[in-house]
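S.K.: Pasting the sequence and the predicted coordinates here, then a few questions.
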Amino acid sequence: METGRRRTIPEVEILARLPLRSIARFKSVCKRWKSVIESDYFRRLFGSFHRSSSTSWSIMFRTEYLREMTQAIGFHGCKTWDLPKTLVSYIMPFQEYPNLPTSEYYYIASSNGLIWIDVFVSRIKNKVYSYKSFVGNPVLQEWVEIPQPPNPWVQDKHPWYPSPYSGVGMVTRVENGVVSSFKMVRTVQMELIDRRDEGMYLWRVCVYSSETGLWTFKQVFSSRPVHGGRVDSPVNLNGVLYLWDRYLFSNGPGVLVAHDFYGADDQCQVIPLPGANDEHEHEHDDEHEHVRRCLTTSGEDVIFIEVIHRILKAWRLHNEKSERWQLIWEVVMPSFISDVNCFPLAMNPFDTDIVYLWDRQHGCLVSGYLQAQEFIVHQESEDGSSSEGDCCRVNTSGTEGYMEERCDGVLMLSQFVLPSWMDSVPRPPN
């Protein structure tokens, strides 16, 4: 018979088994607990207990003028965070300006659990809005106000007010599993210049770095133009922004213009999308009028999806220039899905087996499980969202509002994915 006392589980180990939403509240109990929770040891201990748990995510539309912030589909019931509601519901009402109309909040971009929003707080002379930019984690209600970028036109008599669409995107740097810094990118101008006797497009941007707390101007060169004012958010992964471009009057897939904002190079990569044919890209092909495409990410991969006449194909981007894209799926979709009005929206942020589509003909969102070739139609509920399981929310009416006018191009929705640890929002040194 064992006579020794049963080992007492330390309070730190008990705390590490809780979800992050609960742990965040314990940080304010006392300085000792705050110090313990913010230690590397506690973060590793928490990770060991929650290794098999997923995290919360949301697939968002970038906010258009006078539209409300809209989530297409999201998952919030993970054990890592234990959220009782969807991620978008934590953004509004915004704690700094709780009485503003929801149409005055613009979701610009997201990267590794941080989101960038512009808040239009007042109207001033000449019908120009005064706005403020914030980057933060809405679940933790931790926000950093970003200073306004400098005026690029020093000689201009009129002040420069970038529109909400001048914000291009955001990238982050992750070190040891923690977001250590972020950069925000705003387009200033784009013009064709002559450089070394070769025609190059100049993409002039203003970049904010959390490491310095400053905006700096940067000139980036590309053999294809960069349209930084597009409605869709560019895809970002590992510090790189991927923007889409296509020749005017072309029905082909076009190219990606990619730039690493943590790198030292001033050149963009131009990456042809699968199926692109430079020789015939200007030709008008009726067959291509019904092709629906999207660019998304899943895990550590950039994914390109194409749907035409119920044939769904998905490719993974490779770093090898000789073979940029690897075909990972080719699936025939069932007959109940529209053959010409089915738009791929995104792939699951963690599982390349799951894809999300919008069937415009029937006004519904569809989940596709590609390995099993099973497709599920999500119906609208009375409150404007439907629940798939207890933790997945589908916004059919909101998605319909954004998708009713889409016809071609490459759709790029923003993935707001919470990290597996409650990183503090990076701030510049005091």
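M.R.: Structure's in. What do you need? The model shown is predicted, which means the values in this text are computed figures rather than measured ones.
S.K.: going forward, measure contacts and count neighbours with C-alpha atoms only.
M.R.: Fine.
S.K.: Next, work out how far apart residue 424 and residue 255 are.
M.R.: According to C-alpha to C-alpha, to the nearest Å, residue 424 stands 36 Å off from residue 255.
S.K.: Which one of these two is surrounded by more residues?
M.R.: Higher neighbour count among residue 424 and residue 255: residue 255, with 21 against 16, using other C-alpha atoms under 10 Å.
S.K.: residue contacts, residue 210?
M.R.: Counting by C-alpha atoms under 8 Å, 6 or more residues apart in numbering, residue 210 makes contact with 181-183, 426-428.
S.K.: same question but for residue 411, I mixed them up
M.R.: Per C-alpha under 8 Å, 6+ apart, neighbours of residue 411: 232, 293-295, 344-345.
S.K.: most neighbours, which of these?
M.R.: Going by other C-alpha under 10 Å, residue 345 tops the contacts of residue 411 with 30 neighbours.
S.K.: how many other residues sit next to the nearest residue to that one once chain neighbours are set aside?
M.R.: Nearest residue to residue 345, sequence neighbours excluded (C-alpha to C-alpha, 6 or more residues apart in numbering): residue 357, at 5.1 Å. Applying other C-alpha under 10 Å, we find 21 residues neighbouring residue 357.
S.K.: Residue 357: which element?
M.R.: strand 354-359 (DSSP states H and E).
S.K.: other SSEs contacting that strand?
M.R.: In this structure, strand 354-359 packs against strand 342-347, strand 364-369, with contacts taken as 3 or more C-alpha pairs under 8 Å, 6 or more residues apart in numbering; DSSP states H and E.
S.K.: one step back: quick one: buried ones out of the contacts of residue 210?
M.R.: 181-183, 426-427 (16 or more other C-alpha atoms under 10 Å).
S.K.: Of those, which belong to strands?
M.R.: 181-183 (DSSP state E).
S.K.: In TSV: the residues you listed, plus distance to residue 42.
M.R.: Shown next, in TSV, are those (distance: C-alpha to C-alpha, whole Å):
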residue	distance to residue 42
181	21
182	24
183	28
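S.K.: Give me the nearest residue to residue 190, chain neighbours excluded.
M.R.: Here the residue nearest residue 190, using C-alpha to C-alpha, 6+ apart, is residue 203, at 4.8 Å.
S.K.: And for residue 218?
M.R.: Residue nearest to residue 218 in three dimensions, not counting chain neighbours: residue 205, with 5.4 Å by C-alpha to C-alpha, 6+ apart.
S.K.: hang on, isn't the one you found packed against residue 191?
M.R.: No. Because the distance of 12.0 Å does not satisfy C-alpha atoms under 8 Å, residue 205 is recorded as not touching residue 191.
S.K.: Against that first model, consider the following:
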Amino acid sequence: MDSFTEDLWAMVLARLPIKISTGFKLVCKQWKSIVESPFFKNLFISAHQKSHSSTWSLMSRFYVDPEIVGHYQCDTWGLDRSLGSFIKSFLADKQQKYKYQQVSVEAYSDVGLILIHVASSDRVIYVANPVSRECVEILIHDPLPTGFGTYEYSFLWQWGLVTRTVNGVLLGYKVILIDKLLRDTKLNCLIYSSETGLWSLETLHLPHSLFIRHPGYPISLNGSLHWLGMSTEHHKVVLSIDFYTTSTGSVQCRVTPFPDLEKITMFTRFCTPFQGFLMYMNIVSVTKVDGSLDNKLCVWRLMSEGYWQLMSETSPAFTLTDNFDYLPVTVNPFDAKTAYLWSMKQERLLSFDVYNGKLVIHNQCEGSGDGRTVIPVNDPRAMIFFKRLLERVSVVGENYFIPFVLPQWLHRIPKR
């Protein structure tokens, strides 16, 4: 083995999971140099590109463990337990450090980082990777928005976390605190930049007047945050804010109406991330010439130019049932043809193929080809909580779930 060249070592090490490779740098200087090289990173991604899935979980904004649905034990990361367990243990350590002050996950990013807030007088937040346990502590300095630090702030302000990645390298992140109370077309934000280490208070100007009431977690993608909102004409829209725009040097806001506003839909509108895009799925009813309805399962993705591109349109058999009792949960972030539904009648999680409509009923910790499906049927408290949240989703359209996805590479948190 002493005769191995660096390129041979790189070929061997690149076929092992990311979680194992993090310890290679401790073996010797040669291995450290190999693992930190751009050549090794490209080789690793190439070696694992045939693995169509990675580790991910659908997290609740109020409940960390167990997850609603998740996949782990995948080749890319090689984890032997779910993301919820990593997050739960990480939060427990922080609670012990701050003498059991309330510690909560406030935001998830698209590069595997989370934002943690500590409810203490220190006003401490953390940007962390719960798997590698890498963590950066940030103190919230002035200027503080009105009402921040009080009990009511959590109902008036919302956290977000965005990142800047160039050529697959994480160069920076921004922590966002957004005022939920829209004032006509003005939106106040408190922004921390890792590149400057400073906070700034900014007022964003939206292109249209919007109404956002108790929004769910924003989805973080490519330096932008995306929310579901409602226009003054009571149309459901997606509000997208790009915090790394370079065209004008300031934050850019965009409002995109959903593509099926003039049609009858079966699902509560929701969006999910998929490989850098924001995806939207719904069952649309189209009236035929004879007056009957033709149900089409449609999947769109939001393009950077601000329009929805139709990705697929099918007529699966389950959409024709008279007792339609399904609620959308999420789309697999690494497999666009697989979506998840919740059956209110069966009280079970179902996955289905968006092309042929084939349904699969899942049981707790059911193994699959690319990971493990987890639903909290063995935890009565979690099941009751999950059902209540889904009822709110079906009645008022509020989304309380967010996919947390580990990328194909372990990004180190930038430090100043």
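M.R.: Thanks, I have it. Please read all numbers here as calculations on a predicted model, not as lab measurements.
S.K.: TM between them?
M.R.: The TM-score (TM-score structural alignment, normalised by the length of structure 2) is 0.81; 389 aligned residues with a C-alpha RMSD of 3.4 Å.
S.K.: If you map the contacts of residue 411 of structure 1 onto structure 2, which are still there?
M.R.: With the contact criterion set to both residues aligned by TM-score structural alignment, their matches' C-alpha atoms under 8 Å, those that also touch in structure 2 are 232, 294.
S.K.: excluding its backbone neighbours, what's nearest residue 367 of structure 1?
M.R.: For residue 367 of structure 1, the spatially nearest residue (C-alpha to C-alpha, 6+ apart) is residue 356, at 4.7 Å.
S.K.: With residue 235 of structure 1 instead?
M.R.: Here the residue nearest residue 235 of structure 1, using C-alpha to C-alpha, 6+ apart, is residue 242, at 5.1 Å.
S.K.: same check, this time on residue 23 of structure 1
M.R.: residue 15 (6.9 Å).
S.K.: Please, which helix or strand holds the residue nearest to residue 190 of structure 1?
M.R.: Going by DSSP H and E, residue 203 of structure 1 is part of strand 198-209.
S.K.: neighbouring contacts of that strand?
M.R.: Contacts for strand 198-209 of structure 1 (C-alpha under 8 Å, 6+ apart): 149, 181-194, 214-226.
S.K.: Check stretch 54-73 of structure 1 too.
M.R.: With C-alpha under 8 Å, 6+ apart as the criterion, stretch 54-73 of structure 1 contacts 74-81, 86-88, 102-109, 231-233, 346, 349, 392-396, 398-399, 402, 413-420.
S.K.: repeat for stretch 18-26 of structure 2
M.R.: Counting by C-alpha under 8 Å, 6+ apart, 13, 31-33, 35, 76-79, 132, 409-410 sit against stretch 18-26 of structure 2.
S.K.: corresponding residues in structure 1 for that stretch?
M.R.: The alignment of stretch 18-26 of structure 2 onto structure 1 (TM-score structural alignment) covers residues 20-28.
S.K.: Packing partners of the host helix or strand of residue 286 of structure 2?
M.R.: Assigned by DSSP H and E, residue 286 of structure 2 belongs to strand 277-287. Packed against strand 277-287 of structure 2 by the contact rule (3+ C-alpha pairs under 8 Å, 6+ apart) you find strand 264-265, strand 271-274, strand 293-302.
S.K.: To what extent is the alignment partner in structure 2 of residue 342 of structure 1 buried, counted in neighbours?
M.R.: Aligned by TM-score structural alignment, residue 342 of structure 1 pairs with residue 326 of structure 2. Here the number of neighbours of residue 326 of structure 2 (other C-alpha under 10 Å) works out to 22.
S.K.: and the gap between residue 326 of structure 2 and residue 155 of structure 2?
M.R.: Between residue 326 of structure 2 and residue 155 of structure 2 the computed distance is 30 Å (C-alpha to C-alpha).
S.K.: Now flag whichever of the contacts of residue 411 of structure 1 is closest to residue 170 of structure 1.
M.R.: residue 232 (13.1 Å; C-alpha to C-alpha).
S.K.: OK, contacts around the closest one?
M.R.: 61-62, 411-413 are the contacts of residue 232 of structure 1 under C-alpha under 8 Å, 6+ apart.
S.K.: Now with 6 Å, please.
M.R.: 62, 412 (C-alpha atoms under 6 Å, 6 or more residues apart in numbering).
S.K.: hang on, the earlier thing: next, format the helices and strands packed on strand 354-359 of structure 1 as JSON lines and append distance to residue 238 of structure 1.
M.R.: Shown next, in JSON lines, are these (distance: least, C-alpha to C-alpha, whole Å):
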{"stretch": "strand 342-347", "distance to residue 238 of structure 1": "18"}
{"stretch": "strand 364-369", "distance to residue 238 of structure 1": "27"}
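S.K.: Return the most buried member of the ones you listed.
M.R.: Comparing these by mean neighbour count (mean count of other C-alpha atoms under 10 Å), strand 342-347 ranks first with a mean of 28.
S.K.: what's around the equivalent of residue 55 of structure 2 over in structure 1, how many residues?
M.R.: Here residue 55 of structure 2 is matched to residue 57 in structure 1, going by TM-score structural alignment. Counted with other C-alpha under 10 Å, residues neighbouring residue 57 of structure 1 total 25.
S.K.: Quickly note the distance from residue 57 of structure 1 to residue 256 of structure 1.
M.R.: For residue 57 of structure 1 relative to residue 256 of structure 1 (C-alpha to C-alpha), the value is 25 Å.
S.K.: before we move on, what about residue 429 of structure 1?
M.R.: For residue 429 of structure 1, the distance to residue 256 of structure 1 equals 35 Å [C-alpha to C-alpha].
S.K.: quick one: which of these two has more around it?
M.R.: A direct count of neighbours by other C-alpha under 10 Å for residue 429 of structure 1 and residue 256 places residue 256 higher, at 23 against 8.
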